[in-house]
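Visitor: Here is the input, now give the coordinates:
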Amino acid sequence: MLSAILNGLLGTKQERDLKDLLPYLRAINELEPWALSLGDEDFPLQTLKFREELQSGVALSHILPRAFALAREACRRVLGERPYDVQILGSLTLHDGRITEMKTGEGKTLTGVAAAYLNALSGQGVHIVTVNDYLASRDKAQMERVHNFLGLTVGLILPNMENSARREAYACDITYATNNELGFDYLRDNMTWDIKSKCMRAERHFCIIDEIDSILIDEARTPLIISGPDEEEDTSVIQKVNGFISYFEEVEKDPATGQYPLEDPLVKTEHKGDYKLDEKSKRILFTDAGFNKMEHLLQKAGLINGSLFDGQNFEMVHYLTQAMKAHKLFHIDVDYVIADGQVQIVDEFTGRILHGRRYSDGLHQAIEAKENIKVAKRNLTMATITFQNFFRMYKKISGMTGTADTEAREFTKIYKLDVAVMPTNRPVIRTDINDEIYLTQQFKMDAISKEVKERHIVGQPVLIGTVSVERSELLSKVLTKNGVPHEILNAKNHGREAFIIAEAGAKGAVTIATNMAGRGTDIKLGGNPEMRAKKQVDATSDPERYHQIYQRELERTSREYEEVKALGGLYIVGTERHDSRRIDNQLRGRAGRQGDPGYSKFYISLEDDLMRLFGGERLRAFMGRLGMDTGESLQHSLVSRSIERAQKRVEERNYEIRKHLLDYDDVLNRQRKHIYELRDSLLSEEMVARRIIRTASELAEEFLEEFHKNKTSSEGLNAQLLQDLRIQFGFEPEDVEQFISLSKHNQHQKMHDFFEADMLHKANSIEPEVFNKFLRFEYLRNLDRRWQQHLDAMEGLREAVNLRTYAQRNPLVEYKIEGFQLFDAMLDELAKAVVSRVFRVKLQPTLNATPTVQRAAVSTHRSMGNLLGGGDSGSNSAKKNMHRGIPSQQNTPKSVQRHIEKIGRNDPCPCGSGKKYKQCHGK
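Guide: As a prediction, this is how the structure comes out:
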C-alpha cells in the first residue's frame, strides 16, 4: 500500500530512471546532424580527438553525447541499422555501471556498442562477456566492423588459443570472451612462472556482461576450478563401493502424503530402510540401520578395519555416500549426458554441455563408475575463484538481459548493481494464457501433443520449452507418434543451435528446446532469410550466389511473415515451470518481439519436480476434492500465483546457497589476493636475494626471541638453529660462547651478516641473472605447492566446521578464525622452507664466468641490492632456454646442477602444468 502511494507521488522506479536519462538522449539526438555531416574517413580521426581530450583531463561525461552520436551513425553506415532511442537509453545505463533489462528481440547486441566505444577510448580495455563461444564469435564478427570503422581494435578469446594470440586479444580496445575463459585466464595468469607469459592486463577496467543474470546468478553456484589429477589415488575402491548400492533400501514413505514418516525426538522409532533422499538440496541421509549395513559391507570387502567412525575410515564413508548420490540423485539426460565416452555435465539453466567441467568432491568419479565408464583420477584443486569475486575485481561492471528485475535484490546486495528496466520499442501485444494443471505427467503430455498438433495443422509456429534433455526426448517421441514433424534442440544437438532457433518462427515449424536462457539468436516470424541463405552457400566463398539466394529467401520469408502474423504469431508452450521465474520469462519473451503478436501457455502436472517438492500436496488435495482424476485440467489465475510463490521460495533458497558460497569464498579471496600479489612481486622483482635475506633476518629475530625466552643452553644452540631455522650455522664452541655473550641486537646483526655473506658467496659463484632466476624458481615452487595444499586444507575445514553447529557455534565464524590460522601457519612454513632451501644450497664458481662479472661482484659488495639484482651480464643461452621462467636442468650451469637439491619425483612440476614432476619435465 505504501509503495503504491509513493509511486503515485514520485513515479515508479522505471519512470524515475528514464527521467534521469532523457536529457542525455536529447543531447545525443541533437548531435545527429553533426554525425551525419562527417565523412567516413573522419570517424577514426574523431576517435583520436576524443582520446586526446581524455588524456588532457576531460571527463568521459563531457564527450559522452558526441561519442554516442558518432557510434550510432557508425552503426547506421556499417550495418544499415540505426539504434532506436530505447537502445541508446540502454547503452547510457550500461555506461553508468548498471544493468539494463530489455525484452527479447529489442537488440541488446547493438545496445552495447556506444557504451563499449565510449569506455574503450581511455585505452584501458573493455571486455564484452557472453555465455558461450558461439555468441562471442558472432557478436565480435558483427560489431567488429563498426568498431574498426570508428578506429578501435577488437579481439576475441576462444578455447585452445595460444598464449600469444590471447595476449594480443586482451591488448585490444574491446575484447569479446566468455565468462569461463576470462575466469580461467585470470587463474592461469596467476600460476605462470614468467611475468611475460601473462595474457590479461593487470587491471580490469570495464565489462559489459550479456545475459548477466545467467552468468552472475545461475552460474554463480559453481566456482571455477583449475585442478590436476591425484596420481596416488586408487580408483578401484570407487568401483568396489559402486557395487554396494543395490544392498541399500530407501525408507518407506507414507502412501497418503508421499512423505517420509516424521521423527519424534522423544520416542525411539525404527523405520524400515537405510536412507532418505533430500532432493531439494541433493543429500543422502542414512539411518542407523544404513550406517550399520555400510560398516558391515566395507568390513566384509576389507576396505576398513574396526569401526566405521574411526578417523581413518571417514574417506570410505565419503566414497559410499557419493556413490549413493550418483545413483539416486543424479540422472542421465537430466543432470549429465554420455558423449565421446565421457560423463559431460548439462547446464541446468541453458541445457548446454559444460565442456571441461567436472563435479567436485569425487561425485564425477562416482557417476563414471555408475555408468561403467573408465574412472578418472580424483582432481586436486590448484586454483579456484567464484564468478562473484572475479567480476567484482572490475572497476565498473554492467550488463544486459531480458529478465533481471526479479533478482534486483541480489544484484544490489552482492554486486552493488542497480537494475533499470527499459521500455520496448513497440508495445508488447503477446497474450499470456493462465497455466493448465493436470494430475499426472501422462495427462499433461497428451494435452500438449493435442494442442501442438492443432497449431501445426493451421501453420502456426510452436516453440516448446522443456527443463531437461530427458523431457525433451520424451516429448519428441510423443509428437513423432502423433505425426507432428519437429526439430529438437538440447545438449545432444547443440551444434545446430543457431539454425534451429532461427527457423523456429517459420510457418508450421515445431521446435523443442531445452531451456531458452542465453540462446542469443533472434526468432523472426516467417523464418530467418540470412540463416537460410548461409545454409545453402558460404557467403565468403561465393558472395554473388549468396546475395541471390538471400534475396529469394527474403521475399519468401516476407510473405510467410504476414501469414504467420495473421495466425497469431509464435505460440510458446512451457512443459513445466522452472525453479526460476526468469527462465520462464525468457521462454515467454521469445514471442511478441518488436510488436509482433504471440501466445504463451504453461502446462503443469502435480508430478513435476517443482510441484512435488514445493507445495504440490495442498493443490493435489484440492484437485482431488473437485473429483479431477481424469485428464481434466484446472486453469485459474490463483493457481498460477501459487506456483509463482513456490518459485519464489526456490529462488530464495538458491540465493541463500549463492550467498553462503560467497561468504566462504570471501575468506579465501582475501588469502588469494595476498598470494597472487606475492607471486606478482616475485615475478617482477629483479633482486629476489634481497627479499630472502630480509625474510631470513625476520626469522632470525623470531628465533632469538624464543632463544632468550626459553634460555636455551649454549650447547644446544646449533641444534636449536637447525630445528627452528633449518640452517646449519656450524658454530665452533668458542664461537658459541662469544655469540651468547653478545647483546640481542648484536646477535641479530651477526646472523644478518651471515645471511648477507652466504648470499654474496653464492652470487659470486654463478652469473647473477641465473642466480636470481634460481632464487625465484625456489620461492615460486614452494609457494605454489603450499598454496595448493592450503586450498585442500581449507576445503576440508569447510566440511568440518559445518558439524560445529551441533555445538551451537557459527560455522562461518569458525571457518574465518581457523582459516586465518591455517593461512598464517602456511606463510610461516613457506618462509622457513625457502630460507632453509636457499641457504643449504652450495654453489661452485662457474668456469666460464667472465672477469667482468667477478669484478662487478667485488665492487658492489656494500650494496647487496645492486650485487644480487643481476644486471645485463646474464647468460643469453639461459634466457632463451628458460621454460616459463624456470631454469631447466639442461640449461642450469653444472655447478648449480651438482649442488641444488633435486625436485622430488612426486612433487608438483614447477612449470605449473599440474602434473607430478616425474610425469612432466622430470621425464
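Visitor: going forward, measure contacts and count neighbours with C-alpha atoms only.
Guide: OK.
Visitor: burial measure for Glu315, as a count.
Guide: 12 (other CA atoms under 10 Å).
Visitor: and it, what helix or strand is that in?
Guide: Element membership for Glu315 (DSSP states H and E) is helix 314-328.
Visitor: who's in contact with that helix?
Guide: Applying CA atoms under 8 Å, 6 or more residues apart in numbering, the contact partners of helix 314-328 are 238, 241-242, 245, 277, 282-284, 294, 298, 303-304, 308, 362-363, 366-367, 370.
Visitor: The structure of the following sequence is requested for comparison with the preceding one:
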Amino acid sequence: MFGALARRVFGSSNDRIVSSYRSKVAAIGELEPELQKLTDDELRARTEHFRRGLANGNTLDDLLVPAFATVREAARRVLGQRHFDTQLIGGMVLHGGSIAEMKTGEGKTLVATAPVYLNALLGKGVHVVTVNDYLARRDAEWMGRVYSFLGLSTGIIVHGMDDEQRRAAYACDVTYATNNELGFDYLRDNMKYDVGSMVQRGHGFAIVDEVDSILVDEARTPLIISGPMDDKSELYVAIDKFLPQLVPADYELDEKQRTVTLTEEGNEHIEQLLRDAGVLKEGTLYDIENVTLVHHVNQALKAHTLFQRDKEYIVRNGEVIIIDEFTGRMMPGRRFSEGLHQALEAKEHVQIQPENRTLASITFQNYFRLYKKLAGMTGTAATEADEFLDIYNLPVVEIPTNLPIARVDEDDEVYRTAGEKYKAVISEIERAHERLQPVLVGTASIEKSELLADLLKKSGFKQIDFTDPSSIEKLYSSARSGKPSRQFAVLNARFHEQEAFIVAEAGIPGAITIATNMAGRGTDIKLGGNADMRIAEATQGVEDEAERAAIIQKVEAEIATFREVVLNSGELQEIEPAKGSRPAKTVQKPGGIYIMGTERHESRRIDNQLRGRSGRQGDPGRSKFFLSLQDDLMRIFGSDRMDGMLQRLGLQEGEAIVHPWINKAIEKAQKKVEARNFDIRKNLLKYDNVMNDQRKVVFEERRELIEQENVADTVRDMRHTVIEEMVSRHIPANAYPEQWDTEGLATEVAEKLNLDVPVVAWAQEEGIAEDDILQRLTEAADKSASERVERYGPDVMHHVEKAILVQTLDGLWREHLVTLDHLRQVVGLRGYAQRDPLNEYKTEAFELFQAMMARLQEATTAQLMRVEVVQAPPLEEQQLPAMEAHHFDPNTGEDEMALAAPSVRELAVGDINPRDPSTWGKVQRNALCPCGSGKKYKHCHGKLD
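Guide: Model prediction:
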C-alpha cells in the first residue's frame, strides 16, 4: 500500500529514469531551428567535426545532444521521418547500454539510428543485430540512407556471402547482421589458419533488435558447427520397437518439469526386452559397457512420452522438423541434440540422419557478452528484466508511447472444458465478423490452429487460398460492400510461405486470421490493409506514370475508407452482473483489431506480443483471452481443485468465469514457470561458462600462434617439457638406479621422439644421474630437429611447425568438446551422492583441459620428430574439416544449413555433369544448383513438393 502511494507521489523508478532524459531532449529540440538552416554539405560536415572533437578529448556523452540533433535532421531530410521525443529517449537508453522496451509501431528501427551514429564516430564499428536476413537487408538499406548522407559506410552480413564480402561489411562504420551470422563468423574465424582470412575486427558496440527473442528464447540452444559421426540408425530402430510395449507403470512422467524416467519395474521390463532381442549382450542396463545403450533408451522414452507430433515437431516430406515453441514456426535445419532427433525419426519411421559431433559451439549468452557495450530493443522485455540484468547486466527501461494506448485489454474468460471455450470463441468470431471487425485469433500450436479452422468450416466459413486471386478479390469485395465474406486465413508453419499476404490483409474489414505465435515478430498490421503491398501488387508491370499514379490514388483512397470501417467496427455490449448485484449496464467496446487468445502461454511475454498486434500508434483495439481448465497451463498448474470448486458453485455448461482475480492467479502461475525456466537457463549458463573459460584460452592461444611468423621457440619448449616428463615418469627423483625403468623410457623415446639412443647403456654407466640422461636426451632431440631444419630449410620447417601445432590443437579441442558434452550428461547423477554436480563438472573439466594441453605437447612433438616434408602449401590454403553450420531463421523458418567450408565437396568439379543429377553427390540446400540455373538448389532441383 505504501509502495503504491510512493509511486503516485514520486513516480516509479522507471518514470524517474525516463524523466532524467527530458532535459537532453529539450536541448536537442533547441538545436533544431539552427540545423534546419544548414545546407546538406554543412550538415554532413558535422560528422568530421564530431570526430575531431573525440580526437581532442571529448567523450561520446559530450557529443550526445548535437549528434542526436544531427541525426534527427538528416532523417527528416532523407526519409521524411522526424524522431519523436520518445524515440530520442529510446536512443539515449540504447547509448547507455540498456534495453529500451518500446511498444509495437513505435518505430524502433528509426530509434537505433541516433545511438548507432554517435557510437560509430569512434571508427571501431557498430553492429545492429536482427533476427533474419530480410530485416537486416531492409533496415540496412532503409536506415543506411541516413548514415550515407552523414558520411558513414553501411555493411550487411547475410547468409550466402563469401569471406571477402563479409570482411568488407565488417570494416564498415555500421554493420547490420543476424545473430546467427555474427556467432558463426566468430566461430569460423577461430578455425581459420591465417589472421588475414578472418572477417571480424572486434566487438565494440552492438544493438540487438528483438532482444528478448535472441537473448532469452534462442539462448537455450547454442550455435553449433558440427561434423558427421558413425551411423547408429539400426540401434535407434531396434530400441524404438520396444517402447510401445512399455506401460505407464514402467516410467514416471513429469510434464511440469518436462522429464521422464524409468521406474524399477520399467528398468527390468526394458532389460528383458533388450536381452530377448539380443541388443543387450551381457550384464545389466547400467553396467559401464552399456552406457550408450542407456542413453539411447532414455532418448527413445523422451521421444514417445514428452514429444507430440504437430506440437513440438511435424513430419514433412519424410523429415522430422522442429516447431519452435515460442514462434510456432518450422525450423528446418535445426535438430534436437544428443540423439533425440534420431529417436523421433525412428518413432515416425522416416529415414534416420546420422548424428553430428560438435566441432565448435558458443551460446548467444556468451557471444554477446564479448561486446564491450551491449544494448537492445523490443516490445516485450519487462517480464524478463531480472534475467537481462543478472546475465547480461542490461537494465530494462520502459519507454512511454508517442500516443496513448487506446487498446482495451479485457479480463480472461475461463470455461470448464475446451469444447465450451472453442464454442465461445467461434461465437465471438461470428459476432465480430458480422460488424466487419478484423479478428486475429492466437493459438499455441499448429494442432490448435487447425482444430479451430475445422470448427470454423463446420460453422460455414471457408478458408482463403492466397494463391487464388479470385479468393483475395472476394475478400476486398465484401469489405467494399459491407457484407461479411465468411472467409478466414490460417497462418502457421504449414502456410508460412503465404505469411506476407496473410499479415498484409489481416487489418481489412471482416478479416479473420488464425495464427500461431508466428505473427508476433516483425509484423505491423495496419488498419484497413497494407497500402505498400497493395500498391506493389496493383502496379506490377504498369509502366505509364499517369496510370500508375491513378492506381496508387485509388488504392490509398480505398484503404482510407477501409480504415474508417475498421475504426467504427466496435460494439455496444450489455454486461450482466452477478446475481443480486447492480443492474446490467451497456459498455462501448472499441473497434480496431480484435485479438482473441485461445490459450495462455507459459511466458507472459508471448501473450503480450500477441496483444501488441493491436493498438499501434494510438489506434483503438481490443484483446481478450478465452481459457479452459483443460488448457496445458491450467491443467498442469492445479486446475483439479478449481474444477471441483466450480462444479460445487453450480457453474453451468457454457458459462464462464470473468474476474480480475482469475487474471492475477494465472499471472502468478506464469511467473512461477518463468522463474523456473530462468533457473534452468541460468544453470545451463553456469555449465557453459566452464566451457567458455576454456574456449577463451584456446582461441587466444590459437590466435597468438597463427599471428607468429615463427613458432620454433614454442615447439622447442614443448619438446623439452615432454622429455622432462618422460624422464620423471621412468626415473623418479631420488630413486636408486636399479629402480629406474630404463627399458620403458627407451620404448617411449622411440615412440614419441623417433630417436634410437642407448638409454639402457647410459643408465649402466658409473655415477650417472637422471639429470645427465635428461640432458643427453634433450641434446639428441634438439640435434634431430636441427637436422630437419637444415634438410628442408628454415622457412619450410617454420611453416610445418606452425601448421602441425595449430591443426593438432584444433583436433584435440574438438575431442575435448565431445568429452565435455558426455561429462555434462552424466555428472548430474552425482547429486544422488550428495555432491554438487556443478563443482564436480568444474573440477573434472579442468582436469580434462590440463590433460588436453599435455596431449597437445606430446602429439605435436611426436609428429614434428617424424615429419617428412613432401610439399608445403601456404597455411591459409589448409582446408577446414567437413562441417555444417546449423542456422535457422526464427521468423521465416527457412532452412539455412550451409557448408562452413566451401572447398569441402564430395565430388571434384570436373566429375559433375550438370545434366546428370546422379553425379552431383550431396548438394547443400542453400548452395547453387549444379544444373547451372543460377538458383539455389532448394529453389531448383532440390525444391520440396
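Visitor: downstream neighbour of the helix holding Glu315 of the first structure in the secondary structure list?
Guide: strand 336-339.
Visitor: matching residues in the second structure for that following strand?
Guide: Alignment of strand 336-339 of the first structure against the second structure: residues 313-316, by TM-score structural alignment.
Visitor: Ok, stretch 411-418 of the first structure next?
Guide: Under TM-score structural alignment, stretch 411-418 of the first structure corresponds to residues 388-395 of the second structure.
Visitor: swap in stretch 316-323 of the first structure?
Guide: Mapped onto the second structure using TM-score structural alignment, stretch 316-323 of the first structure spans residues 293-300.
Visitor: The match of strand 336-339 of the first structure vs the first structure - mean distance after superposition?
Guide: After superposition onto the first structure, the mean distance of stretch 313-316 of the second structure to its aligned counterpart is 2.5 Å, using mean CA distance after the TM-score superposition for the first structure.
Visitor: Please state the offset of that stretch from the chain centre?
Guide: Centroid separation between stretch 313-316 of the second structure and its chain, computed with CA atoms, centre = their mean, to the nearest Å, is 20 Å.
Visitor: Quick one: residues in contact with that stretch.
Guide: Residues contacting stretch 313-316 of the second structure (CA under 8 Å, 6+ apart): 307, 309, 320-323, 330, 348.
Visitor: Helices along the stretch 451-600 of the second structure, start to end?
Guide: 469-481, 499-504, 531-538, 545-567 (DSSP state H, counting those that start in this stretch).
Visitor: Tell me which of those helices sits most buried.
Guide: helix 499-504 (a mean of 19; mean count of other CA atoms under 10 Å).
Visitor: residue range for it in the first structure?
Guide: Using TM-score structural alignment, helix 499-504 of the second structure pairs with 497-502 in the first structure.
Visitor: Now do the biggest strand by length in the second structure: which elements does it pack against?
Guide: Secondary structure assigned by DSSP state E gives strand 620-628 as the longest strand of the second structure. Applying 3 or more CA pairs under 8 Å, 6 or more residues apart in numbering; DSSP states H and E, one finds that strand 620-628 of the second structure contacts strand 406-409, strand 413-415, helix 418-434, strand 593-597.
Visitor: right, and these - which one's nearest Arg616 of the second structure?
Guide: With CA to CA, the closest approach to Arg616 of the second structure among these belongs to strand 406-409: 8.6 Å.
Visitor: what's the mean distance for that closest one versus the first structure?
Guide: Overall, strand 406-409 of the second structure averages 1.2 Å from its counterpart (mean CA distance after the TM-score superposition for the first structure).
Visitor: Can you show me the strands along the stretch 51-200 of the first structure?
Guide: Taking DSSP state E, counting those that start in this stretch, the strands of the stretch 51-200 of the first structure run over residues 99-101, 126-130, 154-156, 174-178.
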